[in-house]
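>>> okay, sequence plus prediction incoming.
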Amino acid sequence: MKFARTLRRNSTEVEKRLWSILRDRRLAGHKFRRQVPIGPYVADFACFDARLVVELDGSQHLEDAARDTRRDAELARRGFEVLRVWNSEVSDNRDGVLDLIFDALSRRAAPPSSGLRPPSPIKGEGHAAPSELYEDKK
């Protein structure tokens, strides 16, 4: 969607600040995308594995709360939880914002996969029984 691309190119300073933390799986290994279309809307940040949207709100959102309510309802219908965070909170309480996002991720998603598989056993070696893995060291 062209509009989403334009929003990515014209990010606000607050969006850039939060994106620097969420990008590249930096927050507990969860993958976020920014300015991503979901249905008829463009989410500021979305983690599809957790079905979580993080919206940064400025003062313009005070003027049209009904629009945000409709938008949140549509995203919820599509299975997303929406976290709304004031722009000032990212600047004034960054750790609190990250805790809020992390808590929502913890509730909604399994731990992220590293994409790595454990090594195959060497030929002739099998898996140890659970009791052999946890020896009692007395």
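Perfect, thanks for sending it.
>>> can we go C-alpha only for contacts and neighbour counts from here?
Fine.
>>> against which helices or strands is the longest helix seen in the chain packed?
Secondary structure assigned by DSSP state H gives helix 94-108 as the longest helix of the chain. Under the contact criterion of 3 or more Cα pairs under 8 Å, 6 or more residues apart in numbering; DSSP states H and E, the helices and strands touching helix 94-108 comprise strand 52-57.
>>> give me the contact list for the strand it packs on.
Around strand 52-57, the neighbours that count as contacts under Cα atoms under 8 Å, 6 or more residues apart in numbering are 15, 43-47, 80-87, 101, 104-105, 108.
>>> the same query, at a cut-off of 7 Å, please.
Outside strand 52-57, the residues that touch it by Cα atoms under 7 Å, 6 or more residues apart in numbering are 43-47, 80-87.
>>> the structure to be compared is supplied as follows:
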Amino acid sequence: MRSAPTTTEALLWGALCGSQLGVGFRRQLVVGRFIADFAAPSARLIVEVDGGYHARRVRADARRDRELGRLGWRVVRVPAELVLHRLGDAVALVRAALGVR
């Protein structure tokens, strides 16, 4: 686990923490053999902030998402660039995954 979040994780966390979307999120939650950037246990939703290196990890990320799905979790991937430049749109992706308007 990392003690310090990335800039994009810190920005998104500011929008997710404190049940602002109607569910409680946790940072760096261990789920199975993975560590989720953010997770809403009550909604079984994981939010991953994908930086530039994720473009090279498409297959590994897909395998990870499938395994998390088998554990009963849904995964939404939010591009870091979206968080940096259009935080409201990034939060809208999470809201949509939660079914929140």
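Noted; the coordinates are in hand. A quick note: this is a predicted structure, and the numbers were derived from the prediction, not measured.
>>> just give the TM-score of the two.
Structural agreement between the overlaid chains, expressed as a TM-score with TM-score structural alignment, normalised by the length of structure 2, amounts to 0.92; 100 aligned residues with a Cα RMSD of 1.2 Å.
>>> still on that earlier bit, now the contacts of strand 52-57 of structure 1 in JSON lines, with distance to K31 of structure 1 and neighbour count?
Rendered in JSON lines, the data for those read as follows (distance: Cα to Cα, whole Å; neighbours: other Cα atoms under 10 Å):
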{"residue": "A43", "distance to K31 of structure 1": "14", "neighbour count": "22"}
{"residue": "D44", "distance to K31 of structure 1": "14", "neighbour count": "22"}
{"residue": "F45", "distance to K31 of structure 1": "10", "neighbour count": "24"}
{"residue": "A46", "distance to K31 of structure 1": "8", "neighbour count": "25"}
{"residue": "C47", "distance to K31 of structure 1": "6", "neighbour count": "18"}
{"residue": "F80", "distance to K31 of structure 1": "15", "neighbour count": "21"}
{"residue": "E81", "distance to K31 of structure 1": "16", "neighbour count": "20"}
{"residue": "V82", "distance to K31 of structure 1": "16", "neighbour count": "20"}
{"residue": "L83", "distance to K31 of structure 1": "16", "neighbour count": "16"}
{"residue": "R84", "distance to K31 of structure 1": "19", "neighbour count": "14"}
{"residue": "V85", "distance to K31 of structure 1": "19", "neighbour count": "16"}
{"residue": "W86", "distance to K31 of structure 1": "22", "neighbour count": "16"}
{"residue": "N87", "distance to K31 of structure 1": "22", "neighbour count": "18"}
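>>> centroid residue for structure 1?
For structure 1, the residue whose C-alpha lies nearest the mean C-alpha position (Cα atoms, centre = their mean) is C47; its distance is 3.8 Å.
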